[in-house]
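> Give me a 3D structure for the following:
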Amino acid sequence: MAWPMIRQLLDQASPRGSELHGLFMDPDPPAAMLAQQAARQQPLSTDGLEGMTMEDRALIGLPLDAGGGAGGGGISLADLDWATMENLAKAYFDTFNLIYPIMDRQTFSGGLLASVISNGFDASVDTTLVFLVLALGVVALADAQNMPLGGFKTADDDNDDLTHRPPGVAFFNEARKRLGFSLTDVSLENVQVFALAGSDSLPSSSPVAWKTGADDASLCRLYFESCSRHMDFWRMSISASVACRALVTSNPAELQSPRANLIRRLSLNLELELPLTGLEKLEEVVGLPDFDDILLDAFYPESQDSHFKEHFASQVALRRLTVHFHNTLRNVLGPTPPFPPLASPSSSAELEPIAVTVVDGFFAQLDTWRSMLPQPLRWSDARAAHFQAPMPQPAYYGQGAMYPPQPALLQAADIFTADLTLAPTHYPYATDVRIALLRTRFHYNKYLIYRPFLFKALHHSSSVGTDDARCVAECLKACLKWPLIMSPTCHRKRLVPSLFLWSQNLLGVLIILHLSRQVPILQTIRATFCPATFDIDAGETVNLSIAWLRDLKDVDPTASWCWDVASRLYRLDDG
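Modelled structure (predicted):
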């Protein structure tokens, strides 16, 4: 959005032109944008279990006559029974922990949870971890029951000071009450806490933002991201990453301990995120996890049925490719802050052979990555929506029945559709979310590596040759019908990592597809180099992207900002 032609377009489309210019000139535009948006966001409720509402209790399956809080809603710690906590933990491990494998299920269920229940909910880091897992378990239940993204509110709708109560906030606040007591610990559990409170995964929204990002902290950031608290997520990601780096550097013996695999999984999970904190420099020291959990596979069939190990390893491999692409492009084309300078046609032409060779080589590597994926994860462009998925399950899961204990049957089908009027299918183990993320990241990387030619076409149209035009067409095709914005995954936004980055990426797609119908050279390329189905696919992509932003705009400040721009470009009403 910092490209000169796009800035000119945004100036015409948005009344916030001066605000946009200020953001683009900031040394760290994403952070500046998030800070601006966070200032306008309504606060989260601060109540713990005593502030639970009847709706909160109904969601987690607690009897409505349990406890004795105000209005019959609040409960005490004594009201939490084993069945409720086990069900919430199962909901977390069958969804979030398969996307971000930062907790060990057997250790948590067989040791940590039982210990906390036996010894009481004290101020220890173990209790903090339990509450964060329970909070994210509630989020997973809300996802399974298609709860509106707005959650519950504690005041009338006409009150300007609404306090938001997203699913799980009561358990999250119980964790926050205890977080300070272990804030300075250098331990695996402390890193987990930060990560669970914030939540993110792979990619970023700008060409220079292929960055990294770490377990108290990790759980904290997961929760913040699930309820669109993006600035809090960002800060928790930094805390988690710094805590993980301190753990690895101050206690290197931990990498030889029985917990080494978990540390490696956690470190790599954080390294897929942003911002850079130095953790990425320890990659060779930390190494890769081997996922050699024979007992885990025996006790929890979903460990095998979900293919989460293959998913995680594939993301790590893709991240390494992405970093290589980014570093090579910077060496060839030079750094780009705050936006690429307008070079003369002659200098642009001199770069052409190198750039075309480089990006074609990049895509060959990207396609090789796809062809070498484990068989259950592999796909082809001819069958982009096809996947061998576990059999779908009912949308509602009662206590002890989040997912079947037996290995799920598999079905081969087209699981992604652009028809949002169809009732979404719920697949076990967040299968559709993980598959959609993996495939969307592939398309996003393809879009990024061909994007320099789009810049050239927009700003140096007179020097665009046939190879350039072909590369622009590849960039345009890479924008189309990302599985993430198709059904059923688009209905499961609470589980989607980096939600604010995807909203920004989709705004970029909407801008590019708009320009492809307005700018003469892009019109020509679109008509000459793109397939006959491009217009139909582009129209569906626009509709899907608009639906994504429309769904989030009332609860997510980043989506609201993106909607403000997109609605003016496409002349949309606010409904």
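> only C-alpha atoms for contact and neighbour calcs from this point on.
OK.
> residue boundaries of the helices in the stretch 451-575 of the chain?
Taking DSSP state H, counting those that start in this stretch as the test, the helices found in the stretch 451-575 of the chain are 466-478, 499-515, 520-529, 534-552, 557-569.
> Nearest to Phe416, out of those?
helix 534-552 (12.2 Å; Cα to Cα).
> Quick check: buried residues in the closest one?
534, 537-538, 540-552 (16 or more other Cα atoms under 10 Å).
> What of stretch 481-495?
Buried positions in stretch 481-495, judged by neighbour count with 16+ other Cα under 10 Å: 481-495.
> Of these, just say which sits nearest to Leu295.
Ranked by distance to Leu295 (Cα to Cα), the buried residues of stretch 481-495 are led by Leu495 at 27.1 Å.
> Quick check: the closest one touching Val433?
Yes: Leu495 lies in contact with Val433 (Cα atoms under 8 Å); the separation is 7.4 Å.
> OK, contacts around the closest residue to Tyr450 other than its chain neighbours?
Leaving aside its chain neighbours, Tyr450 sits nearest to Cys475 (5.1 Å; criterion: Cα to Cα, 6 or more residues apart in numbering). Residues near Cys475 by Cα atoms under 8 Å, 6 or more residues apart in numbering: Lys446, Tyr447, Leu448, Tyr450, Arg451, Leu454.
> Can you tell me which of those residues lies closest to Gly17?
Distance to Gly17 across those (Cα to Cα) is lowest for Leu454, with 22.8 Å.
> please give me the structure for this one as well, since I'd like to look at both together:
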Amino acid sequence: MQSEPLWQGSGSLEKEPDGSTTGTHAHQKLAASTVQAASESFDDYGGPPVAVIREMVRQLDSWRALLPRPLQWSDNDKFDFPATDPMTRRPNEPLFSVDQGPIPIGHRYNLDVVTAQLRTRFYYARFMTYRPFVYKALHFPELMTPDDCNCCALAIKSVCLWPLAMAPPKNKKRLVPHMFARTQSFMGILLILRMTTANDCLSRIVDEAHVVGRQEIESTMEIMLDWMRDVKQVDGIAEWSWGILEPLYGLQPEQ
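Model (predicted):
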């Protein structure tokens, strides 16, 4: 028997152990924080309301803000060096770039790889939080509200230009743990990014929401396809995925 989602409960008040209803009232207030959350029909879609997603994102951002200061970063400087030493200035050039050139770049203690892992995991978690709205846009476009469209655009924004797929970490794949997991993630993301040009609803969201740009999407496609092309020689999942991605993206078969 399939269990009922938590956000589709009967709404009855259950008292806390001390006899109060503070916790329940807080959840009800959160669920009613947007008109969309209060009026959305779950008969067909069955996904979480926007208010719940926003609370999860708020908690994720709070986690990042509570990291030790040298590990903290903002979305505006996600490509920059971490502030490991408060007494010295950070380099002017970014730590991560789409192309580093022909000269290999090495950092002490593999700072680029460990920093890329932390930041990429954060953006993957953010993407997973917003992902239900990508599903809704693809399968229930007629039910999309402005809040839904914004969350869908944020999901696409969250997968763009992951530091782990950029240089110099992309040239050190042997140092990336559980590389097969990245292969599966990149495969799913590349399918979604392809749909931003093939699906009318997703294409309109990208063009009208002004949250993520086409250039970001194209650059992400390029670096993730490069990753898949490289690892398919040693990763069976990547080799299988390449058989799907190659015709989907109109790539020339390799000789």
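> quick one: the equivalent of Cys479 of structure 1 over in structure 2 from Ala83 of structure 2, how far?
Aligned counterpart of Cys479 of structure 1 in structure 2: Val159 (TM-score structural alignment). For Val159 of structure 2, the distance to Ala83 of structure 2 equals 24 Å [Cα to Cα, to the nearest Å].
> ok, the two, which is more surrounded?
Legend: neighbour count by other Cα atoms under 10 Å for Val159 of structure 2 and Ala83, higher for Val159 (24 against 16).
> contacting residues for that one?
Per Cα under 8 Å, 6+ apart, neighbours of Val159 of structure 2: Tyr123, Tyr124, Phe127, Ile189, Thr220.
> Please report the distance of the first one from Asn199 of structure 2.
Tyr123 of structure 2 sits at a distance of 24 Å from Asn199 of structure 2 (criterion: Cα to Cα).
> again, but for the fourth one
Ile189 of structure 2 is 15 Å from Asn199 of structure 2, where distance means Cα to Cα.
> one step back: of Tyr123 and Asn199 of structure 2, who's got more company?
When Tyr123 of structure 2 and Asn199 are compared for neighbours, Tyr123 comes out ahead with 21 against 13, by other Cα under 10 Å.
> which position in structure 1 aligns with that one?
By TM-score structural alignment, Tyr123 of structure 2 lines up with His443.
> so what's the residue mapped onto Asp467 of structure 1 from structure 2 up against?
Applying TM-score structural alignment, one finds that Asp467 of structure 1 aligns to Asp147 in structure 2. Contact analysis of Asp147 of structure 2 by Cα under 8 Å, 6+ apart lists Gln36, Val50.
> Same question for the one 4 residues further on.
Shown in contact with Cys151 of structure 2 (Cα under 8 Å, 6+ apart): Val50, Tyr130, Phe133.
> Could you rerun that using 10 Å?
By Cα atoms under 10 Å, 6 or more residues apart in numbering, the residues touching Cys151 of structure 2 are 50, 53-54, 127, 129-134, 145, 157, 205, 209, 211.
> Go ahead and confirm Trp369 of structure 1 touches Phe442.
Yes: counting by Cα atoms under 10 Å, Phe442 is a contact partner of Trp369 of structure 1 at 9.2 Å.
> Looking at those two, which one has more neighbours?
Remark: of Trp369 of structure 1 and Phe442, Phe442 carries more neighbours, 21 against 16, as counted by other Cα under 10 Å.
> Remind me what whichever strand or helix holds the more buried one packs against, helices and strands.
Counting by DSSP states H and E, the element that carries Phe442 of structure 1 is helix 431-459. On a contact count with 3 or more Cα pairs under 10 Å, 6 or more residues apart in numbering; DSSP states H and E, helix 431-459 of structure 1 meets helix 4-13, helix 96-99, helix 308-333, helix 345-371, strand 386-390, helix 466-478, helix 499-515, helix 520-529.
> Those: which one's closest to Ala83 of structure 1?
Closest to Ala83 of structure 1 of these, according to Cα to Cα: helix 96-99, at 19.7 Å.
> In structure 2, what range does that closest one match?
Taking TM-score structural alignment, helix 96-99 of structure 1 hits no residues over in structure 2.
> quick one: buried residues of the helix or strand following that helix?
Scanning forward in sequence from helix 96-99 of structure 1 by DSSP H and E, the next helix or strand is helix 105-107. Neighbour-count burial for helix 105-107 of structure 1 flags Arg105 (criterion: 16+ other Cα under 10 Å).
> Give the other helices and strands that the helix or strand that helix 105-107 of structure 1 is followed by contacts.
Moving toward the C-terminus from helix 105-107 of structure 1, the next helix or strand (DSSP H and E) is helix 113-119. With contacts taken as 3+ Cα pairs under 10 Å, 6+ apart, helix 113-119 of structure 1 sits against helix 82-93, helix 125-144.
> Cheers, nothing more for now.
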